[in-house]
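[1] Turn this into a structure:
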Amino acid sequence: MTETTTPDAALETLGRVFGYDSFRGDQAEIIRHVVAGGDALVLMPTGGGKSLCYQVPSLVREGTGVVISPLIALMQDQVDALAAVGVRAEFLNSTQGPDERRRVEAAFVAGAVDLLYLAPERLAIESTAQLLDRGTIALFAIDEAHCVAQWGHDFRPDYLRLSMLHERWPAVPRIALTATATEQTHAEIALRLQLDDARHFVASFDRPNIQYRIEAKNQPQRQLLELLRTEHVGDAGIVYCLSRASVEKTAEFLNSSGIPALPYHAGLPAEVRAANQSRFLREDGIVMVATIAFGMGIDKPDVRFVAHLDLPKSVEGYYQETGRAGRDGLPSTAWLAYGLQDVVQQRRMIEQSEGDLAHRRRMSAHLDAMLALCETVECRRVQLLAYFGQSSQPCGNCDTCLNPPQAWDGTVPAQKLLSTIVRLKRERNQTFGAGQVVDILRGKETPRTLQHGHEQLATWGIGEDLSDQQWRGVVRQLLAQGLLATQGEYGILALTDASAAVLSGERAVSLRTEPERVARRAPKRQAALADLEPAQVELFEALRVWRAEQAKEQGVPAYIVFGDATLRAVALAKPATMDELDALPGIGAKKRDAYGQALLEVVAAA
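    This next block holds a predicted model:
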């Protein structure tokens, strides 16, 4: 971490409780501002240390920090993680019985709670507000603040009531935090939470440890399996699918291929979802296959990859989901496979969505930005950060930087394809999806082309120079550029207002060539083992075994004992004394007292 000046009490708390000797980036200034009683709106990427921005002020200021979080299923783990470092943390939510709730309420009123987690819907209950009136509140932290954005990807109606915090407790500072927000979402958070006078902190959205890669679908399950077998053997990861059926099939495929995978979607019984989430958090090397309902607030630091088998609906959602990889700062992968059918499906979903015309236009704009990211020949990271208003230089660590695609003049193929659509409509009064149009261009004699007499069209067979896969790439990219549209349930191809300029030759079309696939790579070492000597690897593995035993004994996720980054630091330093442990990241006073001697014994025995 970069050394930063900050008030002594906050810095002392950071070291004693959390085991770090300095703050990162804007953390010090945010904490200073909130400790002094100021309101703050914080945009900081996942893994950037948002939690410390309210945890430290809650410990420094008088009273209890009240954290508003939508993540009931994760509150127990959040409280366990804080308890492990000596913080008196509690939660109140619908999972508790009356006796447990009374115990927590009494502790809060008595001033024996440092942080109290509440679900937003509890604030609608007057008895909860009356309870807060009886205690001393250090601050309100509104976590996952983007949930207040009404047309955002994680909208929660209960967040709209949170303006009552300022109205009922005007003297209590508030800090709203989110890992991602466009300028529009940023403004909506400030408006709906009445944070007009708050100080805004916008950290860099860059996650340099994540390698972004996007490729065209070609048997996507097999593509995923190759990624996991060659680069992420034994790693924990998340695979996102659009539908419940796809989740089930993909999890079954991975399990049958020898990779432990669990499904997660809204159609599963609540107890199955809870059990699968618990296994993912507590066991090493589990792959969670899920819809986007899974992942928000997941604190698991060693997720080494996030894969998408379907096109995300927006760049904001994609960034939020991929940000769940590599929270510990170690190298991780964000991998996406998408194809023509994804584009057709997303367009159809927009057409059928609820909401007015303005809403559908917003969704279309989100999809267009996502397609532009997929089809760019420039650095993925530059384009991704530009979406959030941040300029950057090529990263050298994404697929387009490492294996640059070539741009080629696709004007003539575009004209051939658009002309075929025109002729079908004008000469036959027919409309078709991409498959039939490509068959006509390739001159394929199928029952369907022959039935409709398509061999009589002037464009029959004029596209034999490109393969089916290449033509589908042309269609996909013309859709991405707005030179082609799809209509109806079956993805009928249609021209747009911009198509005429291509047909007349007034507009050139540049297309992207998929780079040659890199030869199959040998399995890669786990990120935490990179650059370690054999003896250090042996010690790291011994530390992981010890950690697993501790976690099982306590019934908590392994990362609550120690994260991989801390175990790696121990393996590198090989400490022999308690004083030497104090110098390592992630070992605060409580963890040193609880685990220090055992850690030294593992090191000595290795």
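[2] alpha carbons only for contacts and neighbour counts from here, please
    Noted.
[3] Who are the contact partners of Gln96?
    By Cα atoms under 8 Å, 6 or more residues apart in numbering, no residues touch Gln96.
[4] Could you do Ala293 as well?
    Neighbours of Ala293 in contact, by Cα under 8 Å, 6+ apart: 265-266.
[5] Please report the distance of it from Leu242.
    For Ala293, the distance to Leu242 equals 10 Å [Cα to Cα, to the nearest Å].
[6] Before we compare anything, build this one as well:
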Amino acid sequence: MGELVALMEQDDIGTRAQHVLESVFGYPAFRGQQEDIVRQVALGGDALVLMPTGGGKSLCYQIPALLRDGVGVVVSPLIALMQDQVDALAELGVRAAFLNSSQSFDEMVQTERRLRRGELDLVYVAPERLMTSRCLELLESTKIALFAIDEAHCVSQWGHDFRPEYIRLSVLHERFPDVPRIALTATADQLTRQEIIERLQLQDAAQFVSSFDRPNIRYQIVEKANARKQLLDFIESEHSGDAGIVYCLSRKKVEEVAEFLNSHGINSLPYHAGMDTAKRSANQSRFLREDAIVMVATIAFGMGIDKPDVRFVAHLDLPKSIEGYYQETGRAGRDGAPANAWMAYGLQDVVQQRRMIEESEADDSFKRVQSAKLDAMLGLCETLSCRRVRLLEYFGQSATACGNCDTCLQPPVSFDATVPVQKLLSTIYRVEQRFGAMHVLDVLRGVESDKVKQWEHEKLTVFGIGADRGDAEWRAILRQAIALGLVAVDHDGFNALRLTEAARPVLRGEQKIRLREYQKPVSQRKKAVKPKGYVESDLSAEEQTVFDKLRWWRVETARKHNVPAYVIFHDATMREIAKAKPSSLDDLRHVSGVGEKKLETYGAEIIALMAELA
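    Coordinates of the predicted model:
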């Protein structure tokens, strides 16, 4: 009998969840594991959800919160984005609010009263606020439907987005043992996943791990020559008029690159932690609300960004880890349409990241983990095989060659580099492992610089033994030798190159080395081929006219409501409207992305617009 009742409850939950999906969010069907996750949490179970950006994680806690009694409490570190998230829910008819440090005291008190009176479906809370005794006592006096811990990888001390306050979130299990918890992240290797489970006490939680593959994203890593010019060529040839994000390591570089792009007619804005808070917030708001803006930023920007039509993410500096790279590139193409992840990568990137690890104040175990993560990132950059396969392998998932990354589309040529590497290692040894890359390569190539003459290194037997290759070729070989761990860089202020233990068998001829053959960077002037299997919705000339009119209407409507344009409708929904040309509210109701609240709010305007264009 008990089993029958349980089955009936599950069937009822499934029916109700489907109704909420259609009537509130306007979608005809769940995707992937969404339905199973919603059922697990709505029935009171805990869940750990690993789902790529754009996979629909938010529905996995929003729908259970609407199905269960009480308010869904969403723990999120994204204070700057909470207002947009609440506005988007309000457009759907969901009663939502937030509690964080950006509010005045009166605003906070008003939200707290709404919570006590049961007038909210969802409340977003910053972890710092959640941990206060005032907030915990408030929640204990409130009926809680569930706790959703977003960006759960922030709990990991080994990770790229560690937030100390996340470690204390185990208090939720201790003080609210009967309230289901769902932890969600788009990025977690096995080490991070285990840490999430232990620190949040989710040992008994059901785990839902979706494929990390983002097939609409094309991965491309190029040899760094003149990085800013290469970036400009990439944007002009493949993404003119598109929204994008460019990541740089330093604040100064962010400012310089934004200024450079603006000087070449690309509408760009800077974003970094050193900017005036009001200016930084204004730039983020413009990026979210306007079209065709390129945001040049440090990695402080982007976590949780919901803008669906970011068409490219570019890196001008090497990320510290594959998790960081995956998280950042994942901000492109959230709408499922073709997008690019582009990076310029060179020798200095390797040296700089190694130095940052060595000079950090962390303990040895942390440095070892960070070095291993960097090695994996370098392996992705230097791979001779499919980048997507390498990326997914890192997260413990298998794949076949994708046909949609640079190494698949233009396979790199490998060569037996044993002799050139031996020449390089011998030169480093003969100059007594006391000099940096420029001097070592001058000796190797036989360049009689002032420094070479000063140290009389033109008299060495290795002087000129690499004259058959150019400077750029040797830099590529040196970079790969460092990536392979054959050469290390001393961070003593001189960046002296030295040999590692791994260099011994190579010098003795006991180990063969294969490397990527150097390819001279070429200017990107041709429009790239669209990714295989992913084409943008082909609109006829008439449909394109309707779509353009809808976009104009959306911009004006978003401005009146003071929300980002995509909060009104996504491009995908408007394309469907342009194709369907609905003549009645009932016709419009069947378009994906049009829920009851949006139908009520905007339906008449859209039908009137359709009539004008008929």
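[7] Structural similarity score between the chains, please.
    TM-score of the superposed chains, computed with TM-score structural alignment, normalised by the length of the first structure, equals 0.96; 599 aligned residues with a Cα RMSD of 1.7 Å.
[8] So what's the residue count around the aligned partner of Phe562 of the first structure in the second structure?
    Structural alignment (TM-score structural alignment) places Phe562 of the first structure against Phe569 in the second structure. Neighbourhood size, Phe569 of the second structure [other Cα atoms under 10 Å]: 19.
[9] Can you tell me what Arg24 of the first structure aligns to in the second structure?
    Under the alignment by TM-score structural alignment, Arg24 of the first structure pairs with Arg31 in the second structure.
[10] The second structure: which residue goes with His153 of the first structure?
    Matched to the second structure by TM-score structural alignment, His153 of the first structure sits across from His160.
[11] check contacts around that match.
    By Cα under 8 Å, 6+ apart, His160 of the second structure lies in contact with 154, 320-321, 323-324.
[12] ok but it is inside a helix, no?
    No: assigned with DSSP: H, G, I helix; E, B strand; the rest coil, His160 of the second structure falls outside any helix and is coil.
[13] Okay, strands next: where are they in the stretch 201-350 of the second structure?
    Ranges of strands in the stretch 201-350 of the second structure, per DSSP state E, counting those that start in this stretch, are 206-209, 217-223, 243-247, 268-271, 294-297, 310-315, 339-345.
[14] right, and Ala81 of the first structure touches Gly563 too?
    No: look at Ala81 of the first structure against Gly563 with Cα atoms under 8 Å: they stay out of range, at 11.1 Å.
[15] Output the strands of the stretch 201-350 of the second structure in JSON lines, with distance to Arg516 of the second structure appended to each entry.
    Shown next, in JSON lines, are the strands of the stretch 201-350 of the second structure (distance: least, Cα to Cα, whole Å):
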{"stretch": "strand 206-209", "distance to Arg516 of the second structure": "34"}
{"stretch": "strand 217-223", "distance to Arg516 of the second structure": "11"}
{"stretch": "strand 243-247", "distance to Arg516 of the second structure": "25"}
{"stretch": "strand 268-271", "distance to Arg516 of the second structure": "34"}
{"stretch": "strand 294-297", "distance to Arg516 of the second structure": "30"}
{"stretch": "strand 310-315", "distance to Arg516 of the second structure": "21"}
{"stretch": "strand 339-345", "distance to Arg516 of the second structure": "14"}
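[16] Let me know which of those is the nearest to Ala472 of the second structure.
    For these, the distance to Ala472 of the second structure is smallest for strand 217-223, at 9.6 Å, taking Cα to Cα.
[17] quick one: the closest one aligns where in the first structure?
    The alignment of strand 217-223 of the second structure onto the first structure (TM-score structural alignment) spans residues 210-216.
[18] sorry, back to before: mind listing what the match of Phe562 of the first structure touches?
    When contacts are counted by Cα under 8 Å, 6+ apart, Phe569 of the second structure touches 554, 593.
[19] Could you find the counterpart of Leu92 of the first structure in the second structure?
    Correspondence of Leu92 of the first structure to the second structure, assessed by TM-score structural alignment: Leu99.
[20] Leaving out sequence neighbours, find the closest residue to its match.
    What sits nearest to Leu99 of the second structure in space, not counting adjacent residues and going by Cα to Cα, 6 or more residues apart in numbering, is Val125, at 4.9 Å.
[21] and the residue most central in space within the first structure, how far is that from Phe388 of the first structure?
    The centroid of the first structure falls nearest to Glu321 when counting by Cα atoms, centre = their mean (1.8 Å). Counting by Cα to Cα, the gap from Glu321 of the first structure to Phe388 of the first structure is 15 Å.
[22] Could you do Glu231 of the first structure as well?
    From Glu231 of the first structure to Phe388 of the first structure the distance is 29 Å (Cα to Cα).
[23] Comparing these two, which residue is more hemmed in?
    Glu231 (21 against 16).
[24] The nearest residue to that one once chain neighbours are set aside: what's it in contact with?
    Ranked by Cα to Cα, 6+ apart and with sequence neighbours excluded, the top spatial neighbour of Glu231 of the first structure is Lys524, at 4.8 Å. Lys524 of the first structure makes contact with 230-233, according to Cα under 8 Å, 6+ apart.
[25] Tell me which stretches of the stretch 51-200 of the first structure form strands.
    64-68, 89-92, 115-118, 137-142, 174-178, 199-202.
[26] So for the last one, what gets flagged as buried?
    Translated: strand 199-202 of the first structure. Going by neighbour count (16 or more other Cα atoms under 10 Å), the buried part of strand 199-202 of the first structure is 200-201.
[27] Next: the fourth one.
    The neighbour-count check on strand 137-142 of the first structure (16+ other Cα under 10 Å) flags 137-142 as buried.
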